[in-house]
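**Q** 3D, please:
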Amino acid sequence: MTTVHEIEKDGKGSNPLFIIPLFFMSILLHQSSVIFGVNFSLADFFCFFLFLILMMWNQFYIPIQSMLFFILVFIVVLVSAVFFVPIIFSYTPEPTRIISDFMKLLAIFLYFLVGYNLLRMGKITISIKWYSIIGLIIGLIGVLFTLLNIRLFSSVLFFLDIRFKGFMNDPNYFSVLQVTALVYFTRVKTIPLRFKYFAILILILSVLVSGSKTGIITLFSYFFIRIIEYTLISKEKKTKKIILQLSLIFALLAIAFIIIRGFPTLLNMLSSAVPAFSRIEPLFTDFDEAISGNGSDRADTWKVAYLIIQHSPLIGTGIGSYTHIAAETFYYNNVAHNTFLQITAEWGIPLAVLFFTFIGRLIVKSSNSRKSNFEMNYILRDILIILLIGSMAISLNNARVLWLVIGALLSSLGKKQTQRSLK
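**A** Next up, the predicted model:
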């Protein structure tokens, strides 16, 4: 088996034929558009090109257990769509929709395999670095365009002319990716402190200008996780110091909450400066309204997904049929807006439980990783956690970066050789 050192020694890991598509795949993970009903990204071309290059070099490795699981998923979703859905829901999915969704499954499996092999080659670090930097640049554009009221390319960069979405098809999706870009800048110790603070500020503001409640909740959740990690996990800290730090944190949070609730003028000022903030404001004033109203309707989509799962708990709805079933049977034409419910509804409960158990094990193992490659393990783990938090309110089951990170994390935790430190 070719090792990382052998790959670097023969120069293939630095070959422009490999580096150029790696660069474009990494930065284009921030681009996605819906064309003819298909979620399309230019990153797909470069991901496939990387796959062909590694195959040509005979350096593409496939984890057997993962391949068997994906084959099982492919079989189950096809059998369900073709044979069971017509019986259970009296609906026969269109062949074109089955083929389209099947291609999506193949694409995420390809991203998973490319992520697995990038880690094995020692190149996932540079991929995450490029991904994070371009996320910061796009976020900076969003902040400047919003605050300076620049309308250039507004039809491309904004949703409904006020919510910045970058080059993604959805501002919620964009905002969650912005939070994932935070991980690199907060985890890598070699980044200068001034640039680190600048990056954090811009990425926080970019989430605000997206007007995404999902993004704000994901951002706050991630900060809370990092605070808990900082105060509780470090073995060098004494109990008194931990208690003092926790007390200070909760006091600051309480003061911030009182200020926000007690001074509605402040919220009005923010909404005037950043119109998209008006969608976020209910999170601080009426949380129930924020979840179920103002264009969200999350409660309804989750209820429909739950009902669909009840109708076909073991084998799911398969591919190419979920939205039609939701519309025709339950009169709600939308996806589940929840990755956990979406996968469970399409794959069935047994496969979904198996998959999310695997994800949980990855997170636990990476959290306990101390001996080798721990910094990259933490970065990959944090990105995965952020995407899972965001998955509570949007369907990210086909998110490219999610499967790239899962593949890389699996490869990292299964490797025995130590990777290079981050630069």
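**Q** C-alpha only now, for contacts and for neighbours.
**A** Will do.
**Q** what about the strands in the stretch 1-150 of the chain?
**A** Counting by DSSP state E, counting those that start in this stretch, the stretch 1-150 of the chain has strands at residues 33-35, 38-40.
**Q** Go through those and pick out the most buried.
**A** Neighbour counts averaged per stretch over the strands of the stretch 1-150 of the chain are highest for strand 38-40, at a mean of 15; criterion: mean count of other C-alpha atoms under 10 Å.
**Q** tell me which strands and helices that strand is in contact with?
**A** When contacts are defined as 3 or more C-alpha pairs under 8 Å, 6 or more residues apart in numbering; DSSP states H and E, strand 38-40 packs onto strand 33-35.
**Q** make it 10 Å
**A** Using 3 or more C-alpha pairs under 10 Å, 6 or more residues apart in numbering; DSSP states H and E as the contact definition, the elements that strand 38-40 packs against are strand 33-35, helix 95-120.
**Q** quick one: buried residues of the last one?
**A** It refers to helix 95-120. Going by neighbour count (16 or more other C-alpha atoms under 10 Å), the buried part of helix 95-120 is 98, 100-102, 104-105, 107-120.
**Q** Check stretch 280-293 too.
**A** Of the residues in stretch 280-293, those buried by neighbour count under the rule 16+ other C-alpha under 10 Å are 280-283, 290-291.
**Q** out of those, which one sits closest to L267?
**A** Minimum separation from L267 among those (C-alpha to C-alpha) is found for E281, which lies at 6.8 Å.
**Q** Name the nearest residue to the closest one, sequence neighbours excluded.
**A** Counting by C-alpha to C-alpha, 6 or more residues apart in numbering, E281 lies nearest to L267, which is 6.8 Å off, once chain neighbours are set aside.
**Q** The one you found contacts A276, doesn't it?
**A** No: L267 sits out of contact with A276 when judged by C-alpha atoms under 10 Å, with a separation of 11.8 Å.
**Q** for comparison, sequence B:
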Amino acid sequence: MSTADPMQYLRAQAPAAPSEPVHGQRIPLLHREPFDVLVTACVVALGLALNHSSVLFGLNLSLADPVVAALIAILALGRKLWVPVAPLAFFLVLSIQMLCVTVLLVPRWTSIPITTSDTVQDVTKLAVSFLCLVLGVQVVRMGHARLALRAFVAGATVVAGIAVIAQVIPLPGTGTLYYGGFRLRGLTNDPNNYAVMTCAAIALLWYDRGIRIWMNVIASTILISGVLLSASKTGAIALALLVVWRALGLRTSLGDDTESRTRRILAAVSMLGIGAMVVLVAPSTGLGGTLAELVSGVPALERLSTLLVSFDTAIAGDGSGRSAAWAIAVALILFSPLLGVGVGTYLPVAQELTGNPVLAHNTFLQIMAEWGLPMALIFLTWAIRATLMRPSHPPLRALWATSSTASIVLLVSSVGLSLNNSRLFWFLLGITVATHMVSATRQHVDPTPAAPPQHRFQPFPTAGDRR
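**A** Next comes the predicted model:
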């Protein structure tokens, strides 16, 4: 592990010519070392594996976990691993605080016995989350961010594509992709998680300007179909907001002048207004009921139609129960506002306080209850600031626009889901934060923005790079 200069990957020799003739033939000039090939393969595998999560033996596991461990080990052994100091210090302090609360305070506050297995499991989740953030930073420094994100989108498209084909042609073995027989959950354990992850994939696809138009249209159609087949109301809301967000031209890599800033603010207000009108007006017009009749033959779409028939019923009823879960989370926050309830103790404390051991189904409330308000607010302020503010180095803005938009999708969805242990959430956050870290270091090393960049990092292609 190293905390050395984060620009060591970005400084490289002068760029060479695209190719050189050798005996009348043109061969690629780029010859990768075995170490680089191995790292690249692991990055691709990580992007694909981020589409998977499953509960095995009571543990929330993902195929991404062994890839994360392998990639961290390879980079550490190759002395190429760089860990940002500030996030490392924060997670160390947070871990110590939560362990002290769990071991020393919770037994005094309640009659709950400490379960070692639950504590170890949640500490491991926290460590994996931090490692995913580190790898998000790392892929930006290595110039592999676009590769990792495209691998994730490709995996999501394949999974959704199989489900779409299975609607027409029965395919053996596809039953495992569904929850309850009709709700698509993909390679995850929950249709809601699958839906918001697929919405994040759509955001990455729409903001990747290096994808050909016809490929973008086909992949978008498949991914949107996957979201609808999940019958997730949270996913449907996230998708609708993403469509409006993109239609209004928000989140670009262009300059941040006053005019564009005003335009973005007005567009954001318009987006919220449109969403509010749809939610509040549609049920009273009868259009929602008409739509419900039209889709009554498709169970997944019929479940989603309740959003336009009765929004309150859609959120609180039909198995959602969000309001009750949020009330329990608020009770835990008020029980220990400064230090939280510790690690591995959320459900037992909820059982003792309210008699209903249910997770918050809200990422913000979940971490406030577990971490305590001070640590949670520090983290959320840092994460939201990195997500909303453009990086200062222009070549990194296209990558930031892509990763931060997908992060916004997950943050919005976090109101209805607990995504605090989502590998994808932490990986995207790491990429988004890295665009600011690299920008700050880049400014220090080369304060002349007009000079052509002399480094290996290649962000998403600009308009002039399109083919």
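**Q** show me the residues around the residue nearest to E281 of structure 1 that make contact.
**A** The contact partners of L267 of structure 1, taken as C-alpha atoms under 10 Å, 6 or more residues apart in numbering, are 260-261, 273, 277-278, 280-282, 284-285.
**Q** Regarding it, what is its secondary structure?
**A** helix (DSSP: H, G, I helix; E, B strand; the rest coil).
**Q** What's it aligned with over in structure 2?
**A** Under the alignment (TM-score structural alignment), L267 of structure 1 pairs with A292 of structure 2.
**Q** tally of neighbours for the residue mapped onto L241 of structure 2 from structure 1?
**A** L241 of structure 2 maps onto S221 in structure 1 when the alignment is built from TM-score structural alignment. Counted with other C-alpha atoms under 10 Å, the burial measure for S221 of structure 1 works out to 16 neighbours.
**Q** Is it correct that S221 of structure 1 is in contact with I386?
**A** Yes: under the contact definition of C-alpha under 10 Å, S221 of structure 1 touches I386, with a separation of 8.3 Å.
**Q** Identify the contacts common to the two.
**A** Both S221 of structure 1 and I386 are contacted by G215, under the criterion C-alpha under 10 Å, 6+ apart.
**Q** Now do the contacts for the closest residue to T339 of structure 1 other than its chain neighbours.
**A** Of all residues beyond its chain neighbours, the one nearest T339 of structure 1 is S395 (4.3 Å), with distances taken as C-alpha to C-alpha, 6+ apart. S395 of structure 1 makes contacts with 173, 335-343, 388, as judged by C-alpha under 10 Å, 6+ apart.
**Q** With distance to I242 of structure 1, neighbour count and secondary structure as extra columns, can I get the residues you listed in TSV?
**A** Compiled in TSV, the contacts of S395 of structure 1 are given as follows (distance: C-alpha to C-alpha, whole Å; neighbours: other C-alpha atoms under 10 Å; DSSP: H, G, I helix; E, B strand; the rest coil):
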residue	distance to I242 of structure 1	neighbour count	secondary structure
Y173	35	25	helix
V335	43	20	coil
A336	40	28	coil
H337	38	23	coil
N338	35	23	coil
T339	35	23	helix
F340	34	21	helix
L341	37	27	helix
Q342	40	27	helix
I343	39	26	helix
L388	28	22	helix
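**Q** So which of the contacts of L267 of structure 1 sit within strands?
**A** Judged by DSSP state E, the subset of the contacts of L267 of structure 1 located in strands is empty.
**Q** Not including adjacent chain positions, what is the nearest residue to T405 of structure 2?
**A** The spatial neighbour of T405 of structure 2 that comes closest, neighbours along the chain excluded (C-alpha to C-alpha, 6+ apart), is A203 at 6.3 Å.
**Q** ok, the one you found to L365 of structure 2 distance?
**A** Distance, A203 of structure 2 to L365 of structure 2, using C-alpha to C-alpha, to the nearest Å: 25 Å.
**Q** can you check N193 of structure 2 too?
**A** To L365 of structure 2, N193 of structure 2 is 17 Å away according to C-alpha to C-alpha.
**Q** and T221 of structure 2, that's in a helix?
**A** Yes: according to three-state DSSP, T221 of structure 2 belongs to a helix.
**Q** surely it meets G161?
**A** Yes: if you go by C-alpha under 10 Å, T221 of structure 2 and G161 touch, sitting 9.4 Å apart.
**Q** Looking at those two, which one has more neighbours?
**A** G161 (18 against 15).
**Q** Quick check: closest non-adjacent residue to the more buried one.
**A** In space, not counting the residues next to it along the chain, G161 of structure 2 is nearest to I222; the distance is 5.7 Å by C-alpha to C-alpha, 6+ apart.
**Q** Quick one: map that neighbour onto structure 1.
**A** Going residue by residue (TM-score structural alignment), I222 of structure 2 aligns to I202.
**Q** How about T188 of structure 2?
**A** Using TM-score structural alignment, T188 of structure 2 sits opposite M168 in structure 1.
**Q** One more: L131 of structure 2?
**A** When the structures are aligned by TM-score structural alignment, the residue of structure 1 matched to L131 of structure 2 is L110.
**Q** and if you look at A360 of structure 2?
**A** In structure 1, the position corresponding to A360 of structure 2 is occupied by A336, as judged by TM-score structural alignment.
**Q** ok, its match - contacts?
**A** Contacts for A336 of structure 1 were tallied using C-alpha under 10 Å, 6+ apart; they are 298-306, 322-323, 326, 342-343, 345, 392-395.
**Q** Now the buried members of these.
**A** Of the contacts of A336 of structure 1, these count as buried by 16+ other C-alpha under 10 Å: 298, 301-302, 304-306, 322-323, 326, 342-343, 345, 392-395.
**Q** Out of these, the closest to K241 of structure 1 would be?
**A** Checking the buried ones among the contacts of A336 of structure 1 against K241 of structure 1 by C-alpha to C-alpha gives M392 as the nearest, at 34.0 Å.
**Q** so that closest one sits right up against I343, yeah?
**A** No: here M392 of structure 1 does not reach I343: they are 12.0 Å apart, not a contact under C-alpha under 10 Å.
**Q** Neighbours of S413 of structure 2, how many?
**A** The local packing of S413 of structure 2 (other C-alpha under 10 Å) involves 27 other residues.
**Q** quick one: it from R32 of structure 2, how far?
**A** 40 Å.
**Q** Same check on P357 of structure 2?
**A** Remark: distance between P357 of structure 2 and R32 of structure 2 (C-alpha to C-alpha) = 52 Å.
**Q** more neighbours, those two?
**A** Comparing P357 of structure 2 with R32 by neighbour count (other C-alpha under 10 Å), the higher total belongs to P357, at 16 against 10.
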